[in-house]
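Undergrad: After the sequence you'll find the predicted model.
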Amino acid sequence: MFFQPIAVSFFEQPTLVLARSLLGMLLVKVTEVGVTSGWIVETEAYIGPGDRAAHSFGNRRTPRTEVMFGPPGFAYTYVMHTHCLVNVVSGEPGHPEAVLIRAVEPCTGIDQMYERRGKDKKLKKLTNGPGKLTKALGIDREDYGRPFFERPLYISEGKQVENIAAGPRIGIENSGEAKDYPWRFWVKDNPYVSK
């Protein structure tokens, strides 16, 4: 099964629009052991510098956040509690925004996902969280700064999504009023959504 990377113009949407548009798209990672992919079923938008939950809040520019200050459509990966998380850089250059990919529904390479995550997992637990999906797909810190419109880590056309739900983001309790922003989006009733 071969998928084509989406055009870079897809990423040139306002961050909240992009966070919804990513639902149903296919996240693909090509490694030396094969191809794994999953349909994106959950995202979270982070709109720094005014978003207290964003790493770029207050225009905080560090080696870690540098990629967010560039053009949209690139990977912002970072490690949190030993898990690697993957974000799609959004916003215009100089406006550091990103969309966290929170969960995917497995599509191809499921055997490889089990190899990476452990054979005792239920299928719906393989990729139903931001750290789980990166481990399952083989996405790591080395993917920092990669374009999502070229192999080996890319986003491809997926499938139509009918019902999208929105609500507060998860795990950002210490971010003041930002913890209540309804900037988490998910495919309603999809069993692979994280919570």
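TA: Ah, there it is.

Undergrad: Every contact and neighbour count from this point should use C-alpha atoms.
TA: Noted.

Undergrad: Go ahead and flag the most central residue of this protein.
TA: Compute the mean C-alpha point of the chain, and by C-alpha atoms, centre = their mean the closest residue is I101, 2.0 Å away.

Undergrad: That one - nearest residue in space that isn't next to it in sequence?
TA: Distances taken as C-alpha to C-alpha, 6 or more residues apart in numbering put T43 closest to I101, at 4.7 Å, once the chain neighbours are dropped.

Undergrad: check contacts around that neighbour.
TA: The neighbours of T43, taking C-alpha atoms under 8 Å, 6 or more residues apart in numbering as the test, are 19-20, 22-23, 99-103, 184-186.

Undergrad: Buried among those? Need that as a selection in ChimeraX.
TA: Buried residues among these (16 or more other C-alpha atoms under 10 Å), as a ChimeraX selection:
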select :19,20,22,23,99,100,101,102,103,184,185,186
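
Undergrad: Give the helix, strand or coil label for the residue nearest to I101.
TA: What DSSP: H, G, I helix; E, B strand; the rest coil gives for T43 is strand.

Undergrad: let's bring in a second model and compare:
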Amino acid sequence: MILKKEFYERETVTVAKQLIGKTLTRKIQGTKMTGIIIETEAYRGKNDLASHAATNVTKRNKIMFGPVGMSYVYFTYGMYFMLNVVAKSKKQNAGAVLIRGIYPQDGIKIMIKNRGIKDVNKISNGPGKLTMAMNISMKENNIDLTKKLSVYISDGIIPKKINRLPRIGISKAIDKKWNFSINPKDYF
């Protein structure tokens, strides 16, 4: 079942943890690619200095301040798209969860072609890698992920143990253990 708005209308860190094990689906040109979400990171609003929403609303980050369940895609390092989903409680001004990694399930041959590599374990084990594998770009920005559109998230597996670590690749608020992951070898 596709996750509903209520799933995302909770504290961002809680949603980040509970997205682990869910299924990310990408439909494009009659083809469906899916993967189990194996890594996420939470980014809150004004009190999270590592977040795009730490200061003011901008053209880039305005989606983080809007309705929950929407995709927030941005371009970084001049070469990678990052897929996030807006998630925040009613008390929060902004928040989003970065989908950092998936374990491929369906459409693996297409993902291999999109990435140009054959190792299933390395096709989508990073945020830029997964968007390349699933052909996600700015066209998928501001899509309602609670509807069966070109990208959506649904139920998946129930993780046995979720790792909790500091977020990766940031220079501010590095003490926050808001990175959640599972080891795919324990499941696949």
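TA: Arrived safely. Just so you know, these numbers come straight off a predicted model, no measurement behind them.

Undergrad: Quantify their similarity with the TM-score.
TA: The TM-score (TM-score structural alignment, normalised by the length of structure 2) is 0.92; 183 aligned residues with a C-alpha RMSD of 1.5 Å.

Undergrad: can you give me the helices in structure 1?
TA: 15-21, 110-117, 130-137 (DSSP state H).

Undergrad: would you turn these into a markdown table with distance to C84 of structure 1?
TA: Output for the helices of structure 1, formatted as a markdown table (distance: least, C-alpha to C-alpha, whole Å):
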| stretch | distance to C84 of structure 1 |
| --- | --- |
| helix 15-21 | 19 |
| helix 110-117 | 13 |
| helix 130-137 | 6 |
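
Undergrad: so which of those gets nearest G70 of structure 1?
TA: helix 15-21 (14.1 Å; C-alpha to C-alpha).

Undergrad: Could you tell me which residues within the closest one count as buried?
TA: 15-16, 18-21.

Undergrad: Kindly report the same for stretch 110-120 of structure 2.
TA: 110-112, 114-115.

Undergrad: So of the residues you listed, which two are at opposite extremes in space?
TA: Checking those with C-alpha to C-alpha, the most distant pair is I110 and R115, at 8.6 Å.

Undergrad: how about V30 of structure 1, what's its partner in structure 2?
TA: In structure 2, V30 of structure 1 lines up with K27, judged by TM-score structural alignment.

Undergrad: okay, now its match: neighbour count?
TA: 17 (other C-alpha atoms under 10 Å).

Undergrad: what's the answer for H95 of structure 1, then?
TA: 19.

Undergrad: Which among the helices of structure 1 is found nearest to V86 of structure 1?
TA: So among the helices of structure 1, helix 130-137 is nearest, using C-alpha to C-alpha, at 7.0 Å.

Undergrad: As a check, name the ranges of all strands in structure 1.
TA: Using DSSP state E, the strands assigned to structure 1 run over residues 26-31, 34-47, 75-80, 83-90, 97-108, 153-156, 164-167, 184-187.

Undergrad: what's the residue nearest to E92 of structure 1 when sequence neighbours are not counted in contact with, if anything?
TA: Leaving aside its sequence neighbours, E92 of structure 1 sits nearest to P71 (C-alpha to C-alpha, 6+ apart; 5.9 Å). Shown in contact with P71 of structure 1 (C-alpha under 8 Å, 6+ apart): 89-93.
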